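Peer 1: Build me a model from this:
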Amino acid sequence: MNRRLYPGRDYRRAQSIDELRELARRRLPNFSFEYVEGGSDDEFTLARNRAIFQSITLQPRTLRNVGTRDLRRDVFGKPSALPFMVGPTGFNGLLTAGGDLRLAEAAARAGIPFVLSNASTSSIEEIAAIDGIRAWMQIYLYRTRDHVAKLVERVRRLELEAIVVTVDSAIFGNREWDRRNYVRPLQLDLRNKLDVALHPEWVWDVLVPNGVPRFANLGDLLPPGKDSVKGAASALAAELDPSLNWDDIAWLRDIWKGKLIVKGMIHPADAEIALGYGVDGVVLSNHGGRQLDGSVSAMETLAEVARLARGRMSVFLDGGFRRGSDIVKALLLGADAVLLGRAALYGLAAGKGPGASHAIEILRSEVDRTLGLLGCSSLDELSPELIHAPAWRAAAQAVAGHAPHGAGEAGSNLDGRRMPIDAFS
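Peer 2: Take a look at the predicted model:
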């Protein structure tokens, strides 16, 4: 028999994130799935984010006692049950009713942090009220700074742990495949309208009885009656500020004394500057391949940033994570934790809240299995010797302090600002 992914609709039978992706594709109308799935321009960066993991080969140890394994990881001095968290993703109300709330509940059940998107359709207050939640808030530095200041005050009042400010979206990326679904901004063409009608389960879940989902945290930024996902597009586009710079980070640092994380940088020099502005962490990211096409993957600059940041700030990243082994590879290169984007959304779209929990469980089991197969009983036992690819192992050694920066085997490029292209081509 020919191999094929599970063709049904029961998310519980999905064996992998890729299988959840296929279930999500079948359940969602095309325009909604395309919003989740697509990248910018020719989608080279989107593909690169996945391809990079194939180049990082592993070299396991054997005959070690791995009968019990510990997947816990401290994040900002507090225990997290797993070395990954649910990152910020917008418009989740278009995947299922209360999408952000369902994702946050899944994160709380798993004992991991959840980052609420500024463009969420659930309010900060709803998320903060979830029992056991460890919630962070993602924001954009819009032109209307009074709105940002009020949002920060809401976060402070609710005693959320951290603010994650996204800095790579001051100019929208060119998402052609997403735009092709519309005859004009957010007005679906006839083909996609018919496709929506062919997805009655989604219609009854998302559009009935409350209509198009509405943004829950942007009320004072939007014109009256323009807080729906459809109506807010032009207003939000006008609020993006291409003049965004480090002075704006200083302003935010001044009004927010909690944990501050800058998301969306990918150059080590920017991470080094961030240290001078007193940030507590960075998220290396190319926005899931949705902004600059041709950008390097966060994995390519991770080791250099982790070496610079060691002991001074936390280093997180996102982009292309679909397997537990991907997450372990990031930890080997110095990441404190990984942020999930599409991987969690596929579960949410395939099976609502329980589907999101299933996605987290798939990755938990894969991290656990990878750790054991490498011969480690805890994340603390991960070491550069477990990486076989010479250039990547040399990078990991520099992070761990096992070799001087710039040293390593032939093919390494530790004096540069990223891993060489020939390391994975």
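Peer 1: switch to C-alpha atoms for all contacts and neighbour counts from now on
Peer 2: Will do.
Peer 1: Return the distance of G67 relative to S378.
Peer 2: Using C-alpha to C-alpha, to the nearest Å, G67 is found at 11 Å from S378.
Peer 1: Give me the more crowded residue out of the two.
Peer 2: Comparing G67 with S378 by other C-alpha atoms under 10 Å, the one with more neighbours is S378, at 17 against 8.
Peer 1: Report the contact partners of the more buried one.
Peer 2: Residues near S378 by C-alpha atoms under 8 Å, 6 or more residues apart in numbering: R69, D70, L71, R72, L371.
Peer 1: shouldn't the first one be in contact with L374?
Peer 2: No. With contacts counted by C-alpha atoms under 8 Å, R69 stays clear of L374, the gap being 11.5 Å.
Peer 1: Second chain to compare with the first, below:
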Amino acid sequence: MGKTYNVTPVTPDDYRRLAERRLPRFLFDYIDGGANAEITLAANTTGFRDIVLRQRVMRDVSNIDTSTVLSGEQASLPVILAPVGMAGMMARRGETQAVRAANAMGVPFTLSTVGICDLTEVKNAASKPFWFQLYMMRDRGVVQDLLARAEAAGCTTLAFTVDLAVTGMRHRDLRNGALSQSLRAKAVKAWEIGRHPHWLLDVAVKGKPHGFGNLSDRVPDPTRLEAFTAWVASQFDTSVTWKDIEWLRGVWKGRLLIKGVLEVDDARAAVAAGADGVIVSNHGGRQLDGVASSISKLPGVVTAIGDRAEVYMDGGVRSGVDVFKAVALGAKGVMIGRPWVWALAADGQKGVSGMLAIMRQELRAAMALSGVNRIDEIDRDAIDAATPFA
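Peer 2: Okay, here's the model as predicted:
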């Protein structure tokens, strides 16, 4: 079979191949890689393959509607662009291109604390409210400042990430010297950049500044990655408990989702601490390698808290059929990370828009062939009994 992705990208994997060609290796691996042996990274996608659907026929499916409500807001489909650090290094001012694509499609965009573009720049690019993702810092003054800026930018939902007590062992980043300032690492990265002239001109030259926008006033020399990682090591709070969520709930008045929950007990604790919902997630397989796939943990969390809180999930979603499967297992919506960043690296805003349009088409087809017209009609009746964790 020929390389059809050179003509028309159809799947996230097509966009992935294009991204691999266009990005310097250390940036591609930062997005593409996972922790350690990448067992959980692989499990996230294979988990969806284990789900068996039930085909239903002779039903009136002439009025397919993929719209839904996500965290109190209308959305054209149950998909959210997940927070991804350094997305602005994958395309020129990447977060602004992504938020425009999300707004055009009518789905939420989530800005990472460690994005390249700051809250104000994204607000100016956006035509609709967007979400913000937060890590807890030792200096609560930094947290309060970020939240005040998020509120001023019109952010409606806060996704608070709880699965980054320490950074996972990401072997690809270590091998390619992404965080190293040794002469050898600098030489290899310079060689890689030189091999990718399109990225060099479009992002490295025309995409400045390259600092971590939301933290640029806090980090000494925010354009140097090693300075940023040192600051993060000193600021990310490893002593955070559920009591800190109660404090956060008192500061943030918008909707609050706890991101990084896999276990039922943690989901219950999140709701007890005041969260409006949880995002079942293993950080895209980038943290603790060997934990279960997000999709396999979703049904248990839905059973435990789904009657009083919203449950979302991320990790391994690669198609509109995967979106359908997650919703059938109880997810209010899904977050996608790598797919939109691959599409962004491949073709900027146009790439993200194209990827989302394909997912919508796939979701519509899955709904029609399963005999449902609306998102709220999708339930576990769509899942075959052969599915191991349904």
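Peer 1: what's the TM-score for these two chains?
Peer 2: The TM-score (TM-score structural alignment, normalised by the length of structure 2) is 0.95; 388 aligned residues with a C-alpha RMSD of 1.8 Å.
Peer 1: what about R69 and L374 of structure 1, which has more around it?
Peer 2: Each of R69 of structure 1 and L374 has its neighbours counted (other C-alpha under 10 Å); L374 has more, 19 against 15.
Peer 1: So for stretch 288-300 of structure 2, what gets flagged as buried?
Peer 2: Using 16 or more other C-alpha atoms under 10 Å as the test for burial, stretch 288-300 of structure 2 gives L288, D289, A292, S293, S294, I295, S296, K297, L298, P299, G300.
Peer 1: equivalent range in structure 1 for that stretch?
Peer 2: In the comparison with structure 1, stretch 288-300 of structure 2 aligns to the range 292-304 (TM-score structural alignment).
Peer 1: which of the contacts of S378 of structure 1 are buried?
Peer 2: For the contacts of S378 of structure 1, buried by 16+ other C-alpha under 10 Å: D70, L71, R72, L371.
Peer 1: Please tabulate the residues you listed in a markdown table and include distance to F316 of structure 1 and secondary structure as additional columns.
Peer 2: Conversion of those to a markdown table gives the following (distance: C-alpha to C-alpha, whole Å; DSSP: H, G, I helix; E, B strand; the rest coil):
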| residue | distance to F316 of structure 1 | secondary structure |
| --- | --- | --- |
| D70 | 20 | strand |
| L71 | 17 | coil |
| R72 | 16 | coil |
| L371 | 19 | helix |
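Peer 1: what residue lies at the spatial centre of structure 2?
Peer 2: Centroid-nearest residue in structure 2: A82, 2.4 Å away (criterion: C-alpha atoms, centre = their mean).
Peer 1: what residue of structure 1 matches up with that residue?
Peer 2: In structure 1, A82 of structure 2 lands on G87 (TM-score structural alignment).
Peer 1: And the strands in structure 2?
Peer 2: Per DSSP state E, structure 2 carries strands over the ranges 68-70, 73-75, 79-81, 110-111, 131-134, 157-161, 255-261, 277-280, 310-314, 333-336.
Peer 1: on that earlier part again, and of the contacts of S378 of structure 1, the nearest to A274 of structure 1?
Peer 2: R72 (27.2 Å; C-alpha to C-alpha).
Peer 1: show me the contacts for the alignment partner in structure 2 of that closest one.
Peer 2: Using TM-score structural alignment, the equivalent of R72 of structure 1 in structure 2 is S67. Going by C-alpha under 8 Å, 6+ apart, S67 of structure 2 touches Q74, A75, S76, L77, P78, R374, I375.
Peer 1: Likewise for L81 of structure 2?
Peer 2: Contacts of L81 of structure 2 by C-alpha under 8 Å, 6+ apart are A102, V107, P108, F109, T110, M335, I336, G337, W340.
Peer 1: Buried ones among those?
Peer 2: Using 16+ other C-alpha under 10 Å, the buried members of those are A102, V107, P108, F109, T110, M335, I336, G337, W340.
Peer 1: what's near enough to touch S112 of structure 2?
Peer 2: Residues near S112 of structure 2 by C-alpha under 8 Å, 6+ apart: P83, V84, G85, F132, Q133, L134.
Peer 1: Now do the closest residue in space to N63 of structure 2 that isn't next to it in sequence against K325 of structure 2, distance only.
Peer 2: Among residues not flanking N63 of structure 2 along the chain, N373 sits closest, at 5.8 Å (C-alpha to C-alpha, 6 or more residues apart in numbering). Distance of N373 of structure 2 to K325 of structure 2, given as C-alpha to C-alpha: 15 Å.
Peer 1: Which of these two has more residues huddled nearby?
Peer 2: Neighbours of N373 of structure 2 and K325, each counted by other C-alpha under 10 Å, are more numerous for K325; the result is 26 against 20.
Peer 1: Aligned to the more buried one, what sits in structure 1?
Peer 2: The equivalent of K325 of structure 2 in structure 1 is K329 (alignment by TM-score structural alignment).
Peer 1: what do you get for A101 of structure 2?
Peer 2: Counting by TM-score structural alignment, the partner of A101 of structure 2 is A106.
Peer 1: now swap in D202 of structure 2 and tell me
Peer 2: With TM-score structural alignment as the criterion, the equivalent of D202 of structure 2 in structure 1 is D205.
Peer 1: That match: neighbouring residues, count only.
Peer 2: 16.
Peer 1: check contacts around it.
Peer 2: Per C-alpha under 8 Å, 6+ apart, neighbours of D205 of structure 1: T96, A97.
Peer 1: Done for today, thanks.
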